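Asker: all I have is the shape, not the residue letters:
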């Protein structure tokens, strides 16, 4: 996007190329563009163009610069249908372009549950980025063609969730839910329903029914697997406050962060540094793997549950975006737990409140250190199979680039932030059981 004569212009060819076969050629003041079978001709410093053999008027003069054809931004909503043969909606203020009848609508209503929940129904599946902050939960939609309701400010008859607001900017739509209590979001109906609920303020006590001498893993595990690889370190006889799980390993390389950098190596480096940092603060810590070995998600959960830690921390790495993404478990609909026997797919249920405590504390520590952080809920195993507080941390590079994932300074910053966040809520997590 560029400014010409006080108006915003865009390169028409750059917009059309991702949508189909396109080519352009210029001859002095004339610029000819072909998109599929559609022929067009534009003339520099003229507002009238020829498309499909007919005249078309632009909102401002056409600009021809170094072979690039620039058209006024304000003309896109009427210009593009001439080429695409489909309706186009362009939301100029937020730079959002919808092609076809694809708009996603939503409704929002607070139900009569105790405490009340905000239930949002969407006309198509959505997958927003979710972040929490004091008094607010934000959902940012970067890919979905979400459109506003009748009013951009919604009010509800609820003291806990009194209102929500809708806004658009920089190519994204955002719904901000206001509350006087911490909130978390859960998904259902294949992503068409998002339920916003207040987070419990103290750990649930349901797990206390399990006798101390009875390992939680015995009640919440699938069939045991054959021996643990020698580098999968966990001694059930030693109480650990934290279990740190370096994602991937062995044949499972994880994401290819660069030509030479595999996710499994980055997570292991981070895990070792985090263990040192936690133990420096007096928090006994065990690595689930301390070498390049493969562990299934069920095995990771089984070993963790057998150790009864106060907190489980799973580490991942990504080359996309920057900063930190914190994940809590998205619990599926599962079978009922019976006494000490917990449903494997929803074993995290009783510890969800403590997981929320850890997530909020970690987010606060990252924000103190000016590290970008987002909090999300996702179906990321083995979080839902863990019977203690459980959090997954995905580390992306800072603005400096992917190589910074291997930087000792960046690794130390992230490790210190995590350790401080866990230490701040140590008394609320209890001790290893």
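Answerer: That came through, no problem. Just so it is clear, the structure is predicted and the values come from calculations on it, not from any experiment. Numbers count the residues shown, from 1 in each chain.
Asker: CA only for contacts and neighbour counts going forward, please
Answerer: Fine.
Asker: what lies in contact with the helix or strand residue 411 falls within?
Answerer: Using DSSP states H and E, residue 411 sits in helix 408-424. Here helix 408-424 makes contact (CA atoms under 8 Å, 6 or more residues apart in numbering) with 270, 273-274, 277-278, 281, 358, 361-366, 369, 404-405.
Asker: rerun that using 6 Å as the cut-off
Answerer: Identification of contacts with helix 408-424 by CA atoms under 6 Å, 6 or more residues apart in numbering yields 274, 278, 361-362, 365-366.
Asker: from residue 392, how far off is residue 7?
Answerer: 46 Å (CA to CA, to the nearest Å).
Asker: which one's more surrounded, those two?
Answerer: Using other CA atoms under 10 Å, the more surrounded residue of residue 7 and residue 392 is residue 392, with 26 against 13.
Asker: so which residues of the stretch 251-400 of the chain form strands?
Answerer: Assigned by DSSP state E, counting those that start in this stretch, the strands in the stretch 251-400 of the chain fall at 285-287, 311-317, 323-329, 373-378, 389-396.
Asker: ranking by neighbours, what's the top pick from the contacts of helix 408-424?
Answerer: residue 362 (26 neighbours).
Asker: can you pull the contacts of that residue?
Answerer: Taking CA under 6 Å, 6+ apart, one finds 418, 421 in contact with residue 362.
Asker: how about a markdown table for the contacts of helix 408-424, with distance to residue 321 added?
Answerer: Output for these, formatted as a markdown table (distance: CA to CA, whole Å):
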| residue | distance to residue 321 |
| --- | --- |
| 274 | 22 |
| 278 | 27 |
| 361 | 22 |
| 362 | 19 |
| 365 | 19 |
| 366 | 16 |
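Asker: quick one on the thing from earlier: may I see the buried residues of the helix holding residue 411?
Answerer: By 16 or more other CA atoms under 10 Å, the buried positions in helix 408-424 come out as 411, 414-423.
Asker: what about stretch 176-195, start to end distance?
Answerer: Distance across stretch 176-195, first residue to last, is 13 Å (CA to CA).
Asker: ok, which of the strands of the stretch 251-400 of the chain comes nearest residue 169?
Answerer: Of all the strands of the stretch 251-400 of the chain, strand 373-378 sits nearest to residue 169, with 18.2 Å by CA to CA.
Asker: here's the one I want to compare it with:
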């Protein structure tokens, strides 16, 4: 009887060990699943395409080619990390903005990452900027921008809130990354190297993975700051001009003005 009891106790103990092992294995799989992001869909949108080259008229480097290459590299990085990835375009075709938005909105647990490069008539313009619209998109925008600017040798033009169609119409967190100016000779040269485009893709992917770990409290709309500084500069300039004009008046005119004021 004693032997049977001991055997029963051993059996119960063995069962507990098996249950604990199974529980640990399940927990480990759950953690790996959470870390790999295989429950999240990332919709990657390569800007422009087909007859839409992107950029400005006469631009030598076609933006549509650069955005597609970075988007495909980003897809490979995220797929390798376990994410479910959807491309709005995977070749040189034109996709209307409404279609891009419809693709994004067809997924629930998802985020939308739009890849672009900048352009302007001023060749000296440079830097990377990231756009968002909804407040839910700010953590993603902040994280992506943090890592991309940290890994690129370009100026940080800030995170900005704008009502671009693909950002305004998407029902999921959405960001648009401007990966540098193709009209800037230096940044265009970077963009045309495969290693740099791979680096951009990897940093964007790091931002996707770290979207919940970085705070967004430090967000400042750089455009509003610049506009405020311009207005402040204009006000200062006007005050300075008035002061200069006043100081250039003859002494007699100041005296006459003073006497008139006293008489009034």
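Answerer: The structure has been received and is ready for your questions. For clarity, every value in this text was computed on a predicted model and none was experimentally measured.
Asker: overlay them and tell me the TM-score.
Answerer: Remark: TM-score between the superposed chains equals 0.57 [TM-score structural alignment, normalised by the length of the second structure]; 169 aligned residues with a CA RMSD of 2.6 Å.
Asker: circling back to that earlier point, quick one: which of the strands of the stretch 251-400 of the first structure is nearest residue 90 of the first structure?
Answerer: For these, the distance to residue 90 of the first structure is smallest for strand 373-378, at 28.4 Å, taking CA to CA.
Asker: between the closest one and strand 323-329, how many degrees?
Answerer: 30 degrees (axes from the mean of the first three to the mean of the last three CA atoms, to 10 degrees).
Asker: onto which residues of the second structure does stretch 295-306 of the first structure map?
Answerer: Counting by TM-score structural alignment, stretch 295-306 of the first structure lines up with residues 95-106 of the second structure.
Asker: quick one: buried residues of the matching stretch?
Answerer: 95, 100-105.
Asker: for residue 42 of the second structure, state which of those residues is nearest.
Answerer: residue 104 (8.8 Å).
Asker: how near is the closest one to residue 166 of the second structure?
Answerer: Taking CA to CA, one finds residue 104 of the second structure at 9 Å from residue 166 of the second structure.
Asker: need the helices for the stretch 51-200 of the first structure, in chain order.
Answerer: 76-84 (DSSP state H, counting those that start in this stretch).
Asker: what's the following helix or strand after the helix holding residue 411 of the first structure?
Answerer: helix 426-429.
Asker: who touches that next one?
Answerer: With contact meaning CA under 6 Å, 6+ apart, helix 426-429 of the first structure is reached by residue 310.
Asker: and it, what's buried?
Answerer: 426, 429.
Asker: how about stretch 169-178 of the first structure?
Answerer: Those would be 172-178, for stretch 169-178 of the first structure by 16+ other CA under 10 Å.
Asker: got CSV for those, with distance to residue 80 of the first structure too?
Answerer: Output for these, formatted as CSV (distance: CA to CA, whole Å):
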residue, distance to residue 80 of the first structure
172, 21
173, 22
174, 26
175, 29
176, 32
177, 35
178, 38
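Asker: these: which two are farthest apart?
Answerer: Among these, 172 and 178 lie farthest apart (CA to CA), at 19.2 Å.
Asker: re earlier: ok, of the contacts of helix 408-424 of the first structure, which one's closest to residue 56 of the first structure?
Answerer: residue 366 (52.9 Å).
Asker: quick one: that closest one and residue 379 of the first structure, what's the gap?
Answerer: Distance from residue 366 of the first structure to residue 379 of the first structure, by CA to CA: 23 Å.
Asker: got it, and residue 49 of the first structure?
Answerer: Taking CA to CA, one finds residue 49 of the first structure at 51 Å from residue 379 of the first structure.
Asker: repeat that for residue 13 of the first structure.
Answerer: 40 Å.
Asker: so which of the two has more stuff around it?
Answerer: A direct count of neighbours by other CA under 10 Å for residue 13 of the first structure and residue 379 places residue 13 higher, at 18 against 15.
Asker: which of the residues in the helix ranked longest in the second structure are buried?
Answerer: If you go by DSSP state H, the second structure has its longest helix at helix 2-36. Buried residues in helix 2-36 of the second structure, counted by 16+ other CA under 10 Å: residue 36.
Asker: chain neighbours aside, what residue packs nearest to residue 32 of the first structure?
Answerer: Using CA to CA, 6 or more residues apart in numbering and skipping residues adjacent in sequence, the residue nearest residue 32 of the first structure is residue 41, 4.4 Å away.
Asker: doesn't residue 34 make contact with that neighbour?
Answerer: No: contact criterion CA atoms under 6 Å: residue 41 of the first structure and residue 34 do not qualify, at 8.8 Å.
Asker: how many neighbouring residues does the equivalent of residue 268 of the first structure over in the second structure have?
Answerer: Aligned counterpart of residue 268 of the first structure in the second structure: residue 68 (TM-score structural alignment). Residues lying near residue 68 of the second structure (other CA under 10 Å) number 24.
Asker: distance check, the residue nearest to residue 68 of the second structure when sequence neighbours are not counted against residue 148 of the second structure.
Answerer: Nearest residue to residue 68 of the second structure, sequence neighbours excluded (CA to CA, 6+ apart): residue 46, at 5.0 Å. Going from residue 46 of the second structure to residue 148 of the second structure by CA to CA gives 17 Å.
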